[in-house]
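In: predicted structure and sequence below. I'll ask about it afterward.
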Amino acid sequence: MNQLARFLLLLALLISTKTRVVAALRDPLDRPNFVLFFVDDLGYGDLGFTGHPTTSTPNIDRLAWNGKTLTTWYSGCALCSCSRAALMTGRQYPRTGIRQVLGTVDDLGLPLEEVTIAEQLKKVNYTTGIVGKWHLGQRLAYLPGNQGFDYYLGIPYSDDMGNGKQTSCPGNKAEDPTEPVQEHLKGKPIPPPDGDYAAWYLPLLYQEHNKTRIIEQPLDLTKLAQKYNRFATKFIEDNKDEPFFLYFPFNHVHTTSGNNDKWDTMPNRQFASCELKNRTKRGAFGDALAEVDWMIGNVYETLQRLGLEENTMILWTSDNGPATPRRFDAGSYGIFSGEYAGYPWTGKASTWEGGIRMPAFAHWKGQIQPFSRSSQTISSMDVFPTFSHLAGVPLPSGIVLDGRDMADILLQENGQSRHDFLFFYGFCNGHWPRTGVTAVRHGPYKAHFCTSPGLGAGHESMTVHYNKYPLLFNVEEDPSETFPICDGNTLPENDPDARAAIERILRAYAMEKATFEYGKIPPLPPGPGEGKGHYGVCCNRSTNCSCESLWDDNFQSRLFTVGSEEHHARYHEYLGEENHMKRAT
């Protein structure tokens, strides 16, 4: 073979594998990519890899089995906004001032003084993107673009906080009650007392470098997953050569609301695309979960295709336990049933294991041992310090971080938890803000200082405070919290280890209460167009926040060249801006 032929052959090989060559030249530990999946209201018992008999989650299961299953992962809170505040900041949610679920027209949000994971990674030049549910404030000042994210596509709160469309699918009758069609919404919900009609319809937002556009209002839930999927895969494709952080907090599998507020009796309060409706053995919830699995599979296939597996850590978990009163429309807490409670509401909004102990795994080809697992205590708050460590960025100074670096647990066979006492703040006081310490995990023990039912119970008489000793379980031996070692009244006589643990727990509990500082959200002045009755996301108030969708093939083709200079120029041209920002380098 002559010299020219050899040169042409080498050139052809380089062209055909150029993305993998780029990835191979980068040290996997040098600012690795991070993909963080955060499913909404998914319980421990909902996945194939945690034992559900009819769930269809092959992509999730495959990633879990080829990574490390994390069997003792606790959410930062048993409710939506609070769990996300803890995840994003690495801090107990009451420290941030977020003490409740944020509504569609609230003037509050995650304080801008808080440092998010995205802001932390921006310090070392990560490109940051989020697709899905934000739920840390819907005002422009509080949206992801002001919290460290370069790109955002999603619903700024839960999908039951307004009406969305569910278009009919081929072969389905529109009048079928299991296939509600809301293209022409009737029986519109009553607006909140301040008259902000933005609460009527779910919006789909797009942000690029803090420039915001409402793409749809009301959005089409039937087609939402395709948009999320396209955005996520294109974000990876367009940022493959430099480190990126993709945060994917799914709106699935939270139940929807529609026009009928009787969510506890109306069937099939879930949504999925036409390709996945009525395709699983588990009904509408199973279809929605299968759609999550489909999106995750496509994200991972994109990482594989671009040769980014060895440069990318994937974390997967849920925000809180299932909304058990919603029955078949909600998830399952599996073995974390809280049998001792004597009531079925031990999921979402409770600090029983079913409300805060989440399914989770970590996957990183070449760094995390396949088919491994750890029962070490982990918190969602640990993500912030762990990503900081792996990205090589110092932790912020002058703030209290409650999360602990869990890199040793993920990357080593016998890594140990750095949580001696992991406190859980929750909802036992019977009124907002219900943010006191309710429980703590210490070694194999879980101690409750008060217990109450979760979402939808409404029975204040079921709240119990343990003022003498805590209600104590060994959750390594008794994960269903069925057989208490201490009932709160008398110390265990024949268990010196448990007695000693209770003494340590009481000392730590007293210290936690004495030193904990509750945060406040500094008020922000109204921005352009904001004010009383005008804090919600609204495309056009003259039409009561209902607008024709911008989502057509032309807009999609321009939107999903995310990250390119052409996209950046076209996007700002579309917004009518002559002097648009240059893309950060």
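Out: Everything's here; your move.
In: can we go C-alpha only for contacts and neighbour counts from here?
Out: Noted.
In: ok, the closest residue to residue 401 other than its chain neighbours - contacts?
Out: Nearest non-adjacent residue to residue 401, counting by Cα to Cα, 6 or more residues apart in numbering: residue 91, 5.2 Å away. Residues near residue 91 by Cα atoms under 8 Å, 6 or more residues apart in numbering: 85, 381, 400, 401, 402, 403.
In: residue 127 now?
Out: Contacts of residue 127 (Cα under 8 Å, 6+ apart): 149, 150, 239, 242, 243, 244, 245.
In: ok, the second one touching residue 211?
Out: No. Counting by Cα atoms under 8 Å, residue 150 does not reach residue 211; the two are 9.5 Å apart.
In: what about the two, which has more around it?
Out: Under the neighbour definition other Cα atoms under 10 Å, residue 150 and residue 211 were set side by side, and residue 150 has more, 23 against 18.
In: what separates that one from residue 235, distance-wise?
Out: Shown here: residue 150 relative to residue 235, a distance of 11 Å by Cα to Cα, to the nearest Å.
In: one more structure, for comparison:
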Amino acid sequence: MNDPRRPNIVILYADDLGWGDLGCFGADDIPTPHLDSLCRDGAKLSQWYSNSPVCSPSRASLLTGKYPAHAGVEAILGGTRHTPGLPAQATLASQLRDRGYRTGLFGKWHLGADAAYAPSHYGFEETFGFRAGCVDYYSHIFYWGGHNPVHDLWSDDDEVWRNGEYLTTVIGERAADFITRSAPSGPFFCYVPFNAPHYPMHAPAEHMERVAGLPEGRRETAAMIAAMDDAVGEILRALEESGTRDDTLVLMSSDNGPSRESRNWLDGEEVSYDGGSSGGLRGSKGSVFDGGIRVPGLLSWPARIPAGSELDQPGLMMDVLPTVLHAVDGTAPEMSEVDGVSLLDALCAAADVAERPLVWTYEGQYAVRRGRHKLVVEAREGMDPPAVVDRALYDLDGDPEESTDISAEAPEVVVALERDLAAYRASAATWSRELESA
């Protein structure tokens, strides 16, 4: 068994999974027993956020510990085989590889489809999955955008074909196999970015039958989440059978809130993918309201983190890198180049996280949160314009639905948050100049 001071790391990352789409976060219509077990056996991150309301920037923040603008990915990246991606820099995978970890990625990359930006260039020694933003779950073809369809399934740097195999299941099997093979020599880092429940809405018949009583739309989403939960079960079983479960830090989250996007279907019909749930939060994918950025978060490390605990202080995906390296090294890393902070002490000993401003931006929208207060600027309800709120201040403790603007009652809070936002914008301008000159 591996030294508990050097835990194995498993990160499970869903795609477009809403804050209200897991049983442990209040969904009573979707069977997620394996993910719920992570909540029962570890910590529920009830104030957990992605760094962006869309996918590529969120993934960049997870792997680099930086805001999207600092990492160099602020928009959804394309899917042709010439699409560039994440600028060259250290990642969680390269940091762990340098510390002697075996590193593997199984699932969705979406940080550059060009071969020069493949995961192998960012610290991953073994990879299986696809490089674009989404694929057909059975043919593994990327159909979207103004170009011909592109087959997109890779094992390391070799294109492979698994026609007719449901990708969520295959991802789980490949990740579990990596754990089984890596455990004897350990430690290992297994990154599993599922594409579920991102469109297209494909699910096996057995999972559709499991949620047969749900209405159309919710049923397909629920079936896809249930299939992902089964794949998570395979991964957790591999940890148990290899004797590494207690000494493995398992994090589960999502890249952004639920999708309300529409895509062309047969005969030009527009179909909205609206089966995900934000759990009553305002907004959806593409929005800086909490429904677009607040996501389920679970963290289990039986050797260190008390079972059934809860972190009810805000955290973001950019905090994962420093938190994981703190767990691995035994001391909090001094990393002036990252924007996240370690949350390990708060998770293990219920310590407070120092209050800090947290900022989100996407396509002209801004949001900044400090403590209980959140200011939004030019905020949309989802992916598409127009903005529905020009500027508003919310008290998230008393109004998590962001329904009542209190800026007139708390002008001093607005001024403070505007100052925080101005400081972020100044930093973003500096990051942009540095990236351009690199």
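Out: Structure received. Everything numeric here is computed off the predicted structure, so don't read it as measured data.
In: TM between them?
Out: Once superposed, the chains reach a TM-score of 0.89 (TM-score structural alignment, normalised by the length of the second structure), with 419 aligned residues with a Cα RMSD of 2.5 Å.
In: among the contacts of residue 91 of the first structure, which ones are buried?
Out: With burial judged by 16 or more other Cα atoms under 10 Å, the buried subset of the contacts of residue 91 of the first structure is 85, 381, 401, 402, 403.
In: okay if I get those residues as a markdown table plus secondary structure and distance to residue 136 of the first structure?
Out: Shown next, in a markdown table, are these (DSSP: H, G, I helix; E, B strand; the rest coil; distance: Cα to Cα, whole Å):
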| residue | secondary structure | distance to residue 136 of the first structure |
| --- | --- | --- |
| 85 | helix | 7 |
| 381 | helix | 16 |
| 401 | coil | 19 |
| 402 | coil | 19 |
| 403 | coil | 19 |
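In: what's the closest non-adjacent residue to residue 51 of the first structure?
Out: residue 45 (6.6 Å).
In: actually residue 123 of the first structure, not the one I typed
Out: Per Cα to Cα, 6+ apart, closest to residue 123 of the first structure is residue 393, 7.2 Å.
In: now swap in residue 264 of the second structure and tell me
Out: residue 270 (5.0 Å).
In: where exactly do the helices run in the second structure?
Out: 33-41, 55-64, 68-71, 92-98, 167-182, 205-210, 218-241, 290-293, 320-329, 344-349, 411-437 (DSSP state H).
In: packed most tightly, which of these would that be?
Out: Mean neighbour count (mean count of other Cα atoms under 10 Å) peaks for helix 290-293 among those, with a mean of 31.
In: how much does that one stray from the first structure?
Out: Taking mean Cα distance after the TM-score superposition for the first structure, the mean distance separating helix 290-293 of the second structure from the aligned residues in the first structure is 0.2 Å.
In: so where in the first structure does that helix end up aligned?
Out: The aligned range for helix 290-293 of the second structure in the first structure is 353-356, by TM-score structural alignment.
In: how far is that stretch from where the chain is centred?
Out: Offset of stretch 353-356 of the first structure from its chain centre (Cα atoms, centre = their mean, to the nearest Å): 16 Å.
In: do the same with stretch 69-80 of the first structure
Out: Worked out by Cα atoms, centre = their mean, stretch 69-80 of the first structure lies 11 Å from the chain centre.
In: equivalent analysis for stretch 99-118 of the first structure, please.
Out: With Cα atoms, centre = their mean, you get 14 Å for stretch 99-118 of the first structure.
In: buried ones in that stretch?
Out: So for stretch 99-118 of the first structure, counting by 16+ other Cα under 10 Å, buried means 99-111, 114-118.
In: just the contacts of residue 91 of the first structure now: which is nearest residue 317 of the first structure?
Out: residue 381 (12.3 Å; Cα to Cα).
In: from residue 444 of the first structure, how far out is that closest one?
Out: Taking Cα to Cα, one finds residue 381 of the first structure at 20 Å from residue 444 of the first structure.
In: residue in the first structure matching residue 403 of the second structure?
Out: Residue 403 of the second structure maps onto residue 482 in the first structure, by TM-score structural alignment.
In: er, residue 14 of the second structure actually
Out: So residue 14 of the second structure corresponds to residue 39, using TM-score structural alignment.
In: for that match, what are its contacts?
Out: 249, 250, 251, 252, 253, 317, 318, 319.
In: among these, which ones are in strands?
Out: Of those, the ones assigned to strands by DSSP state E are 249, 317, 318.
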